[in-house]
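>>> Predicted structure and sequence below. I'll ask about it afterward.
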Amino acid sequence: MAKSRLFRSTMVVSSMTMLSRILGLVRDIVLLGVFGAGGLMDAFLVAFKIPNFLRRLFAEGAFSQAFVPVLSEYKEKYSLQEVQILVSRTSGALMLILSMLTVVVILMAPWVITLFAPGFADQPDKFNIATELLRLTFPYLLFISMTAFASGILQSYGRFAAPAFAPVLLNLSMIGGALVFAPMFDTPIMALGYSVAIAGVLQLLIQLPQLSQQKLLVLPKIDFQHEGVRRILKLMLPAIFGVSVTQINLLLNTVFASLMISGSVSWLYAAERMSELPLGLIGVAIGTVILPSLSKSEAQKDDVSFKKTIDWAARLIILVGLPAAAALFILSDVLMQALFMRGEFSLRDAQMSSLALRSMAGGILGFMLIKIFAPAFFARQDIRTPVRIGIISVFANMIFSVIFIGIFYFFDIALHGGLALATTAASFVNAGLLYYYLHQREIFRFDSHWKKLFIQFFLSTAAMVAVLYAMLPYFPTDSAQWKRVVALIIMCVVGAVMYGGVLLATGFRPRQLKHG
């Protein structure tokens, strides 16, 4: 029963995430079509990336990884009243810290923009707009962090639908802001700042009814001396670095890109959004679902179940991640032209974004593996190992950035592509080291049954790549956008059918995806 619930929960999260990602894709098409890839869009993306980066650090990243294991332990060992007290004290501490941070950032917005986008300093108009947008968007961090707190509670109690649906509201709000409200502003892109803030409130509100059903909608109280709060903070502080290395690396890309030609931030953003499609659909979904399960297994000292859960997650990750990475690499030009080339987003913008996507595509599998390997440590309340690996990964990203930018400069290739390639290389450093320590400590390893699986996955991916490559010359580059989109869909369907067909022909069966 528990095994089937885990699979059903993954499907719920994945389906809700799919809806969110589809709307997110529509959102990006609308934003880039309305505002293009230039000064205004660069300013908004920098302003939005700062609270979004901290959201993944504090909310979906370090806080969730520290809070869920402690909450799971309280569920197993203590009464509902003790759990309510933990929830009350934790929410009070979180609200206080984030409220203070929000006030400080709003007051110091110009300095924050200078820190995260130093290239804007010599462009006064872009700098001023980015500063005002940061003041509008930063309160989103407070609301979305409380949303993640509520989501962590619901996920620990097996309620995944509402937390997974919440991002849909952000996408709808931003689409409405761009299409409906932007023309009403003297500076149209300011509408996006208000849209982000409103979305944060809405995402929190939809969590509250289910919290009430669980009898965990309790008033926040500040008590930093509470045992559970102290443990969460102790786990959280180092985890801020360890769990969010990917986001730190992407943020460093934004810092470097702000120093490059105008449009570089937007081109990297378009590529990141496409690479996040498979990462969000499977990687984030499985990472979200397995953390409560791993935490429960650890609390019960059930090592067999712990290992089987990671093994099951790895099968799903590689099943999807390997072909997704290959397909995005092959179809990078096609994707950008079919989806984004409209309005203010030109053919050159599509080509520049495609370069970034090709460089970033290979890292998708690395990013996805991090999503399941890191929770294995956090469920065991081992923060030090991922932190050490995170530090190595960030320094590796910096070194790779310098190396690849130099190589791209020497061969006269757009420099933002070197930043994307550095992120890919750093993701494999991170994932590889996480697996090394899992293997060394006998927590998880790719056992003998994986040899056949790897052969099946690689043969199927190779067949898919061959078919997609053969279809590329027939893509209608100069046709209307709807024809390009239809052609893209056909190519994706044919590639998926080929991948699935070869997978079945080599002996792989759907039952191998069952947990355990």
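Yep, it's here. Numbering: from 1, shown residues only.

>>> For the rest of this, base every contact and every neighbour count on C-alpha atoms.
OK.

>>> all helices of the stretch 1-150 of the chain, in order?
Secondary structure of the stretch 1-150 of the chain (DSSP state H, counting those that start in this stretch): helices located at 2-35, 39-54, 64-77, 80-107, 109-116, 124-137, 140-156.

>>> Can you list the helices and strands that the second one packs against?
Contact partners of helix 39-54 among helices and strands, from 3 or more C-alpha pairs under 8 Å, 6 or more residues apart in numbering; DSSP states H and E: helix 109-116, helix 124-137, helix 140-156, helix 190-205, helix 245-257, helix 264-278.

>>> that older thread, would you reformat the helices of the stretch 1-150 of the chain as a markdown table and include mean neighbour count and distance to Cys492?
Below are the helices of the stretch 1-150 of the chain laid out as a markdown table (neighbours: other C-alpha atoms under 10 Å; distance: least, C-alpha to C-alpha, whole Å):
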| stretch | mean neighbour count | distance to Cys492 |
| --- | --- | --- |
| helix 2-35 | 20 | 15 |
| helix 39-54 | 22 | 29 |
| helix 64-77 | 21 | 35 |
| helix 80-107 | 17 | 43 |
| helix 109-116 | 18 | 37 |
| helix 124-137 | 21 | 36 |
| helix 140-156 | 25 | 33 |
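
>>> Which one, of those, ends up nearest to Ser212?
helix 140-156 (10.4 Å; C-alpha to C-alpha).

>>> what does that closest one contact?
For helix 140-156, the external contacting residues (C-alpha atoms under 8 Å, 6 or more residues apart in numbering) are 51-52, 54-55, 58-60, 63-64, 67-68, 71-72, 91, 94-95, 98-99, 102, 160, 162-163, 196-201, 203-204, 207-208, 210-211, 289, 292.

>>> ranges for the helices of the stretch 401-516 of the chain?
416-440, 449-471, 481-505.

>>> Comparing these, which comes out most buried?
Of all those, helix 416-440 carries the top mean neighbour count, a mean of 23, counting by mean count of other C-alpha atoms under 10 Å.

>>> returning to what we had before: want to try CSV for the helices of the stretch 1-150 of the chain, with distance to Leu319 as columns?
Output for the helices of the stretch 1-150 of the chain, formatted as CSV (distance: least, C-alpha to C-alpha, whole Å):
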stretch, distance to Leu319
helix 2-35, 15
helix 39-54, 28
helix 64-77, 25
helix 80-107, 37
helix 109-116, 36
helix 124-137, 37
helix 140-156, 25
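
>>> Ignoring the adjacent residues along the chain, who's closest to Ala109?
Leaving aside its chain neighbours, Ala109 sits nearest to Thr131 (5.6 Å; criterion: C-alpha to C-alpha, 6 or more residues apart in numbering).

>>> Below is structure B, check it against A:
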Amino acid sequence: MSRMLRASAIMAAGTMVSRLTGFVRTAMLAAAIGTLALGDAYNAAYQIPYILLDLLLQGVLSAVVVPVIVRAQKRDPDGGQAFEQRLMTLGVVVLTAVAVIGVLLARPIMELYTASNWSEDKVAVATTLARYLLPQIAFFGIGSLAGAILNTRDRFAAPMWAPVLNNIVVMGVLAAYYVVGTSDIEKVSERDLTLLGLGTTAGILAQALVLIVALHRVGFRFRPRFGVRNTGLGEAARAAVWTFVFVGVNQIGFWVTTKLATGAGDRAPGAGNSAWAYAFQLFQLPYGIIAVSVITAMLPRMSRLVADGDFATAREEFSSGVRMVSCVIVPAGLLLMVLGPAVTTLIFSWGHMTTGNAIYIGHVLQVFGVALMPFSVFQLLLRIFYSFGDTRTPAIMSGVNVVINASLSLVAYFTLPDRYIVIGLAFAYLITYVALCGVAWVLASRKIGGLAGREVTAGLGRMYAAAIPAAALALAVLWLAREITSITPVSSAVVLVVGGGAGMLLYMLAAHRLRVPEVRSIIGLVASRVGR
């Protein structure tokens, strides 16, 4: 566990800075364009390449690329260099083609994702933004391939720190847009859209360049190779078929959610797709800082262990990863459930945003806080299947995901008042991942011969025993603040510092007394670093 902890700590540091600067970036975006029609148009256009690549890269890189590269490094006399060059060549060609096709089809894509009753002008604005944003597919994808190759060499720092540069670039663009642009979709100019769209894409380009330079520094030399016979790419292609099914099915789910959220925003301005998108980004913060770091460190090692037939050590690796993730995700989820509106009021009550719209985002975030634990465990469980090269099972589960989530989302859309639709969509997301987590646990346990369920359950029990009093303390601070004053950015900051800070301190102390070893390890690691 100590190796995973050290690797995860390096990645978590970079991811924490990345996510915190992402916090600032998201706040600046909301301040610059708001959560009305322009905000919904931008987020719909921005989310298409982001969600597509998130699913594609999470699936293809985790399920196919990392395990296959690891096997090529073990199998090939050159340590897998020729295979990596062929893979990078294929990635550059395919991703560039997808980006070009996306730009050419920007209009029908945006008509598909936005509300059906949007005016011609609104769809035109969304289309223009999409044309500027969809080239991110090529830059993001090539950079992520470089990051995957770095991960197989146990070089984790650059992939976690590169997004910081992306955020800094976009923050500069948003600062300029706030000065010269507008949040009114009826008044936005071509110059405004060019600044907003190309500026966002420039951030992804900078991120990709950092990863390419880092890959060059570890000795990788890109040489275009187009031959694919007897190279192992056929194995990767066969494995990728189900992964593309996984991606395609999840895109259907994303389309349903975006369509319903933009429709809700048209009926209740400020309670639409932007509110969903901003709450989802904040929900991803604790998952991105700790869970992604652990997953990234865990997958190459689990792939090697499974390739060697050492299932017992692979089970230990997974069990350790779940407990390490949970020791942070459990309190983070409960505190988000309590303090969600305080978080979003502090972040979003600026510029063209209102306190009321910021609080609404917080209510959506509260529901996502409850979903944080099942979502994170489900992502960890997927890595068991990926380490075996099994992409079929995750694809089937993604189909179940879409059916449950889309069905519940449609019920929410047609039965809830307009202002509560997006909150209902978040509840649909929560219920879906609770169900999927249970199914995935049973299937993964059968595949690897057990998942140390009793040990994991006992550890989670101690974590919740330490986290519930911490959440209660934060709730008491919030209630006291509400009795004294109204919700403002200043009062929210006080609540977060006092309630959130005291809650996390209480959790750490209680977990230490309850002998939660993962919390003790984190405290020891931090203490040793501070001592140095």
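That came through, no problem. Fair warning: this is a prediction, and the values are worked out from it, not measured in the lab.

>>> Fetch the TM-score of the aligned pair.
Put the two chains on top of each other and the TM-score (TM-score structural alignment, normalised by the length of the first structure) is 0.92; 508 aligned residues with a C-alpha RMSD of 2.3 Å.

>>> what about the helices of the stretch 401-516 of the first structure, which gets the closest to Met360 of the first structure?
Closest to Met360 of the first structure of the helices of the stretch 401-516 of the first structure is helix 416-440 (C-alpha to C-alpha; 5.1 Å).

>>> In the second structure, point out the residues matching that closest one.
Under TM-score structural alignment, helix 416-440 of the first structure corresponds to residues 422-446 of the second structure.

>>> follow-up on the earlier one: any idea what the residue nearest to Ala109 of the first structure aligns with in the second structure?
In the second structure, Thr131 of the first structure lands on Thr127 (TM-score structural alignment).

>>> Only the buried residues of the helix or strand where Leu336 of the second structure lies, if you could.
Taking DSSP states H and E as the definition, Leu336 of the second structure sits inside helix 311-348. Neighbour-count burial for helix 311-348 of the second structure, counted by 16 or more other C-alpha atoms under 10 Å, picks out 311, 314-315, 317-348.

>>> mean distance, it to its aligned residues in the first structure?
Mean deviation of helix 311-348 of the second structure relative to the first structure after superposition (mean C-alpha distance after the TM-score superposition for the first structure): 1.2 Å.

>>> what angle separates that helix from helix 273-286?
130 degrees (axes from the mean of the first three to the mean of the last three C-alpha atoms, to 10 degrees).

>>> what's the angle from helix 311-348 of the second structure to helix 421-448?
Going by the same axes, to 10 degrees, helix 311-348 of the second structure makes 170 degrees with helix 421-448.

>>> Relative to the first structure, which residues correspond to the helix or strand that helix 311-348 of the second structure is followed by?
Sequence order places helix 355-387 as the next helix or strand after helix 311-348 of the second structure, per DSSP H and E. Aligning helix 355-387 of the second structure against the first structure (TM-score structural alignment) gives residues 347-379.

>>> what do you get for stretch 29-41 of the second structure?
Counting by TM-score structural alignment, stretch 29-41 of the second structure corresponds to 31-43 in the first structure.

>>> roughly how far apart are Tyr74 of the first structure and Lys296 of the first structure?
From Tyr74 of the first structure across to Lys296 of the first structure, the span is 11 Å (C-alpha to C-alpha, to the nearest Å).

>>> what's the counterpart of Gly507 of the first structure in the second structure?
Using TM-score structural alignment, Gly507 of the first structure lines up with Arg515 in the second structure.

>>> ok, that match to Ile522 of the second structure distance?
13 Å.

>>> ok, now Val494 of the second structure?
Here the criterion is C-alpha to C-alpha. By it, Val494 of the second structure lies 27 Å from Ile522 of the second structure.

>>> out of Arg515 and Ile522 of the second structure, which sits in the more crowded spot?
Between Arg515 of the second structure and Ile522, counted using other C-alpha atoms under 10 Å, Ile522 has the larger neighbour count: 19 against 14.

>>> List the residues that contact the residue nearest to Ala109 of the first structure.
Contacts of Thr131 of the first structure (C-alpha under 8 Å, 6+ apart): Ala47, Ala109, Pro110, Ile113.

>>> surely the second one meets Thr137?
Think Ala109 of the first structure. No - Ala109 of the first structure lies out of contact with Thr137 (C-alpha atoms under 8 Å); the separation is 11.0 Å.

>>> What are the contacting residues of stretch 269-286 of the second structure?
Against stretch 269-286 of the second structure from outside (C-alpha under 8 Å, 6+ apart): 19, 23, 26, 35-37, 39-40, 43-44, 258, 261-266, 328-329, 332, 357, 360-362, 364-365, 368-369, 372, 419-420, 422, 426.

>>> quick one on the thing from earlier: got JSON lines for the helices of the stretch 401-516 of the first structure, with distance to Leu169 of the first structure too?
Below are these laid out as JSON lines (distance: least, C-alpha to C-alpha, whole Å):
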{"stretch": "helix 416-440", "distance to Leu169 of the first structure": "29"}
{"stretch": "helix 449-471", "distance to Leu169 of the first structure": "34"}
{"stretch": "helix 481-505", "distance to Leu169 of the first structure": "25"}
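
>>> Looking at those helices, spot the one closest to Phe345 of the first structure.
Nearest to Phe345 of the first structure, of all these, is helix 481-505, at 12.4 Å by C-alpha to C-alpha.

>>> between that closest one and helix 332-339, how many degrees?
Going by the same axes, to 10 degrees, helix 481-505 of the first structure makes 130 degrees with helix 332-339.

>>> Remind me what helix 481-505 of the first structure packs against, helices and strands.
helix 332-339, helix 449-471.

>>> Could you rerun that using 6 Å?
Applying 3 or more C-alpha pairs under 6 Å, 6 or more residues apart in numbering; DSSP states H and E, we find helix 481-505 of the first structure packed against helix 449-471.

>>> Next, the angle helix 303-330 makes with the helix it packs on.
Following the same axes, to 10 degrees, one obtains 20 degrees for the angle between helix 449-471 of the first structure and helix 303-330.

>>> what's the span of the match of stretch 29-41 of the second structure from first residue to last?
Termini of stretch 31-43 of the first structure sit 13 Å apart (C-alpha to C-alpha).

>>> Likewise for stretch 291-308 of the first structure?
End-to-end distance of stretch 291-308 of the first structure (C-alpha to C-alpha): 13 Å.

>>> Where does it end up in the second structure?
Against the second structure, stretch 291-308 of the first structure falls on residues 299-316 (TM-score structural alignment).

>>> Tell me, how many residues neighbour Ala527 of the second structure?
So Ala527 of the second structure, with other C-alpha under 10 Å, has 11 neighbours.
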